[in-house]
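**Q** Have a look at this fold, sequence not included:
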């Protein structure tokens, strides 16, 4: 099992007045995001690269919302959002409210 750290940054946009969530990982490239998934029963996380969706079976599971956890084939996972490289900045018009980090398993197909 390989894990990686995902930074979670909550910010407030002065322009839109909205709260924003930014997910960052060093495993992600500047021009292509990965996806963060959370267990439906546990507080475990899974990072899936878009390269994984070249696998037809996994792409079908992802599109139908039937993704399975890497830690337990009986547990499904729910999409949290896109994870980008730390080099993708938080917009300058936003104020960072809080930053934290989690460990996520790296899904390898």
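**A** Great, that's in hand. What you see is a predicted model; the values in this text were computed from it and never measured.
**Q** When you work out contacts or count neighbours from here on, use the C-alpha atoms and nothing else.
**A** Will do.
**Q** can you give me the helices for the chain?
**A** 56-63 (DSSP state H).
**Q** Quick check: the gap between the spatially closest residue to residue 94 that is not a sequence neighbour and residue 84.
**A** Once flanking residues are discounted, residue 94 sits nearest to residue 13: 4.3 Å by Cα to Cα, 6 or more residues apart in numbering. With distances taken as Cα to Cα, to the nearest Å, residue 13 is found 18 Å from residue 84.
**Q** now do residue 3
**A** Noted for residue 3: a distance of 16 Å to residue 84, by Cα to Cα.
**Q** Against that first model, consider the following:
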């Protein structure tokens, strides 16, 4: 299993669709069992500091799209992104996915 996290901005689009939505749909199409998009609250990077203030919420808030999937699914996802000629920074690390408690027990 691999964790792959893409870094982009909230308003970036690809073929008229918000890029984070496009990535989520691609992850699903390539066979990932789940993916999530996160807004950044605060941080810094190559474009300086940012904080999710009232004024920044109207601008380009950083977003991370995270997918945990098999090596094969991640490879297909990267291939699909590359075929679209998108340039996206990403983090990729091996992970072990576990669940606590008895999976057959309903939550109380």
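**A** That came in fine, so what should we check first? These numbers come from a predicted model, not from an experiment.
**Q** Tell me how they score on TM after superposing.
**A** Once superposed, chain against chain, the TM-score is 0.31 (TM-score structural alignment, normalised by the length of structure 2); 58 aligned residues with a Cα RMSD of 4.1 Å.
**Q** More neighbours: which of residue 13 and residue 84 of structure 1?
**A** Taking other Cα atoms under 10 Å, residue 13 of structure 1 and residue 84 do not tie; residue 84 has more neighbours (24 against 17).
**Q** ok, now which ones touch the nearest residue to residue 4 of structure 2 once chain neighbours are set aside?
**A** Using Cα to Cα, 6+ apart and skipping the chain neighbours, the partner closest in space to residue 4 of structure 2 is residue 92 (4.4 Å). Each residue near residue 92 of structure 2 by Cα atoms under 8 Å, 6 or more residues apart in numbering is listed here: 2, 3, 4, 5.
**Q** What is the nearest of those residues to residue 71 of structure 2?
**A** Of all the contacts of residue 92 of structure 2, residue 71 of structure 2 sits closest to residue 2, with 6.0 Å by Cα to Cα.
**Q** Measure how buried the residue nearest to the closest one when sequence neighbours are not counted is and give me the count.
**A** In this structure, residue 2 of structure 2 finds its nearest non-sequential neighbour in residue 94, 4.4 Å apart by Cα to Cα, 6+ apart. Residue 94 of structure 2 has 13 neighbouring residues, counting by other Cα under 10 Å.
**Q** quick one: residue 94 of structure 2 from residue 75 of structure 2, how far?
**A** Look at residue 94 of structure 2 and residue 75 of structure 2: by Cα to Cα, they are 13 Å apart.
**Q** Same check on residue 5 of structure 2?
**A** Distance, residue 5 of structure 2 to residue 75 of structure 2, using Cα to Cα: 13 Å.
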